[in-house]
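Participant: The amino acid sequence is not available; the structure is as follows:
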């Protein structure tokens, strides 16, 4: 395939330049989830820093753009031990994003299987270090819905003995995408987050990926936890007010009644198990159960992308 030829030529050129002393060797970092928002940002940050990058994709057709940018490409299934070990081979570290299978009724057991597979492959490949995307609230043992999948990943990777950083990211700013579209069309901003005047920690996925890449280039021992949030906290009212100014028309925020949550996201490809997980997670966020509580055992890093920037892009899109 064309992508194979491009990737081969780029790798062959790199080897030639290294042998001739024109280009020096550098660290090789693996990025799982490079076709997603945070993985893409991490891979680009590493490439821009002059690092060698190997992106892991499930489908080779997704690899073209990365091969052109100079990244190596590995095709692997996160439950396939052999292909994962091969993807991790000879790497200096990896950024791990375990993608949730929201359409599946067994998404939690699938997440657990992927977590074990990643941990086993990282161990067998003797990876020196890992950075993994986790979530605010992952320290809680129950009442977190979807975030339980992040907890599974943390538990599996912690047991490897490999130095690992867990990025416990706040609410993704991009989660407002569908709701902002409704606001543009109907002049009302629906919100799952409540109360409407409550300011919640949020972060842009571009910041998560950038910080992941920066952390991956660090050296450390043991397990580190880094809490991530944006430059400020925002309420649904703040978002509605910004949209009002941007669009030049009044946008009213409105809480979606909890009784309507399931219906609100039905038909978007979520299984009934995923919908139940979403409801439990959102209840936890609104109640304060899922929050940055005692941060004495965690580092804190702040992104630079403002929510207004993300909302403007969502509204324009």
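Facilitator: Thanks, I have it. Since we're looking at a predicted model, the values are computed, not measured. Numbers count the residues shown, from 1 in each chain.

Participant: switch to C-alpha atoms for all contacts and neighbour counts from now on
Facilitator: Noted.

Participant: now the strands for the stretch 101-250 of the chain?
Facilitator: Along the stretch 101-250 of the chain, counting by DSSP state E, counting those that start in this stretch, strands occupy 130-135, 164-169, 171-172, 188-191, 200-203, 223-229, 233-234.

Participant: Make JSON lines from those and add distance to residue 9 and mean neighbour count to it.
Facilitator: Converted to JSON lines, those look like this (distance: least, CA to CA, whole Å; neighbours: other CA atoms under 10 Å):
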{"stretch": "strand 130-135", "distance to residue 9": "29", "mean neighbour count": "25"}
{"stretch": "strand 164-169", "distance to residue 9": "33", "mean neighbour count": "26"}
{"stretch": "strand 171-172", "distance to residue 9": "38", "mean neighbour count": "20"}
{"stretch": "strand 188-191", "distance to residue 9": "49", "mean neighbour count": "22"}
{"stretch": "strand 200-203", "distance to residue 9": "38", "mean neighbour count": "23"}
{"stretch": "strand 223-229", "distance to residue 9": "38", "mean neighbour count": "22"}
{"stretch": "strand 233-234", "distance to residue 9": "47", "mean neighbour count": "18"}
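
Participant: take the one below as the second:
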């Protein structure tokens, strides 16, 4: 089966491409660096020719409200049109757990617009919403830095290893379309600040942490339900301590 991965050279896409190739599929890892640009439409038609499945794991280079909305709207419209022309039978896309609960954020409004376009796009589809990746805990600490302290929300989080998200996407891409939205999360749920504190300790970051329910998440307020999955998500097998041990050695 020919499977085209949009954003196929990034964190999720490169691992997804590896897994699908190992399963015996023909994989095109498409991105602007190899001449396929979903935002402009450049290179989409030849990349999708003969494809049965397209998996969109691309992300906006800018998180500014208007820029991120334009990215997801333009890229999704172009992808849907090109996929229809190519006769694609299954459109898979990666989104974010809690999208509908986080609409105070421009990024989440953009992800909701993407989801709505896919749901109404006329192609069989599967949407997979993922919780925050372990790999982005450092970015959360960086964004919450004020002087010599790190300000973090104490709301619940259930983060997941990026490789486990790629594995879930690989399985879904090889299955029949669900025409539904699924969720994937890690095996452990705890306050966000606890995950980041453990990450900081493992990487030798000794800065003080200030946490509480009033602290935001990239500027957006959180509750315990904001970024955690509902009932029966796909659970990635990688526990945080196992991932953290490898990440600390690589740092």
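Facilitator: Here it is on my side, so go on. Keep in mind that what you see is a predicted model, and the values were worked out from it rather than measured.

Participant: could the strands of the stretch 101-250 of the first structure be laid out in a markdown table, adding distance to residue 32 of the first structure?
Facilitator: As requested, the strands of the stretch 101-250 of the first structure are exported to a markdown table (distance: least, CA to CA, whole Å):
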| stretch | distance to residue 32 of the first structure |
| --- | --- |
| strand 130-135 | 10 |
| strand 164-169 | 15 |
| strand 171-172 | 19 |
| strand 188-191 | 31 |
| strand 200-203 | 20 |
| strand 223-229 | 19 |
| strand 233-234 | 29 |
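
Participant: Can you say which of the ones you listed is nearest to residue 115 of the first structure?
Facilitator: Smallest distance to residue 115 of the first structure across those (CA to CA): 10.7 Å, for strand 130-135.

Participant: elements contacting that closest one?
Facilitator: Other helices and strands packing on strand 130-135 of the first structure, by 3 or more CA pairs under 8 Å, 6 or more residues apart in numbering; DSSP states H and E, are strand 93-96, helix 148-158, strand 164-169, helix 205-216.

Participant: Same list, the ones you listed, but as JSON lines with distance to residue 309 of the first structure please.
Facilitator: Shown next, in JSON lines, are these (distance: least, CA to CA, whole Å):
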{"stretch": "strand 93-96", "distance to residue 309 of the first structure": "26"}
{"stretch": "helix 148-158", "distance to residue 309 of the first structure": "27"}
{"stretch": "strand 164-169", "distance to residue 309 of the first structure": "18"}
{"stretch": "helix 205-216", "distance to residue 309 of the first structure": "11"}
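
Participant: what about these, which gets the closest to residue 13 of the first structure?
Facilitator: Using CA to CA, these put strand 93-96 closest to residue 13 of the first structure, at 23.1 Å.

Participant: Please give the number of neighbouring residues around the corresponding residue of the first structure for residue 118 of the second structure.
Facilitator: By TM-score structural alignment, residue 118 of the second structure lines up with residue 157 in the first structure. By other CA atoms under 10 Å, 26 other residues sit near residue 157 of the first structure.

Participant: What's the separation between residue 157 of the first structure and residue 243 of the first structure?
Facilitator: 41 Å (CA to CA, to the nearest Å).

Participant: quick one: contacts for residue 228 of the second structure?
Facilitator: Residue 228 of the second structure sits next to 97, 98, 131, 156, 157, 158, 185 when contact means CA atoms under 8 Å, 6 or more residues apart in numbering.

Participant: what does the second one align to in the first structure?
Facilitator: It stands for residue 98 of the second structure. In the first structure, residue 98 of the second structure lands on residue 137 (TM-score structural alignment).

Participant: nearest residue to that match other than its sequence neighbours?
Facilitator: With CA to CA, 6 or more residues apart in numbering as the criterion, residue 137 of the first structure has its nearest non-adjacent residue at 4.6 Å, and that residue is residue 290.

Participant: From residue 99 of the second structure, how far off is the aligned partner of the one you found in the second structure?
Facilitator: With TM-score structural alignment as the criterion, the equivalent of residue 290 of the first structure in the second structure is residue 226. In this structure, residue 226 of the second structure and residue 99 of the second structure are 8 Å apart, going by CA to CA.

Participant: likewise residue 151 of the second structure?
Facilitator: Going from residue 151 of the second structure to residue 99 of the second structure by CA to CA gives 23 Å.

Participant: now residue 112 of the second structure
Facilitator: Plainly put, residue 112 of the second structure is 6 Å away from residue 99 of the second structure if you go by CA to CA.

Participant: okay, stretch 157-164 of the second structure sits on what stretch of the first structure?
Facilitator: Residues 200-207 of the first structure are where stretch 157-164 of the second structure lands when matched by TM-score structural alignment.

Participant: neighbouring contacts of the matching stretch?
Facilitator: With contact meaning CA under 8 Å, 6+ apart, stretch 200-207 of the first structure is reached by 37-38, 41, 169-174, 228-235, 303-307, 310.

Participant: In what element of secondary structure is residue 248 of the second structure found?
Facilitator: For residue 248 of the second structure, the host element (DSSP states H and E) is helix 240-250.

Participant: what residues does that helix touch?
Facilitator: Identification of contacts with helix 240-250 of the second structure by CA under 8 Å, 6+ apart yields 134, 160, 161, 188, 199, 202, 203.

Participant: quick check, the match of residue 290 of the first structure in a strand?
Facilitator: No - with DSSP: H, G, I helix; E, B strand; the rest coil as the criterion, residue 226 of the second structure is assigned coil and is not in a strand.
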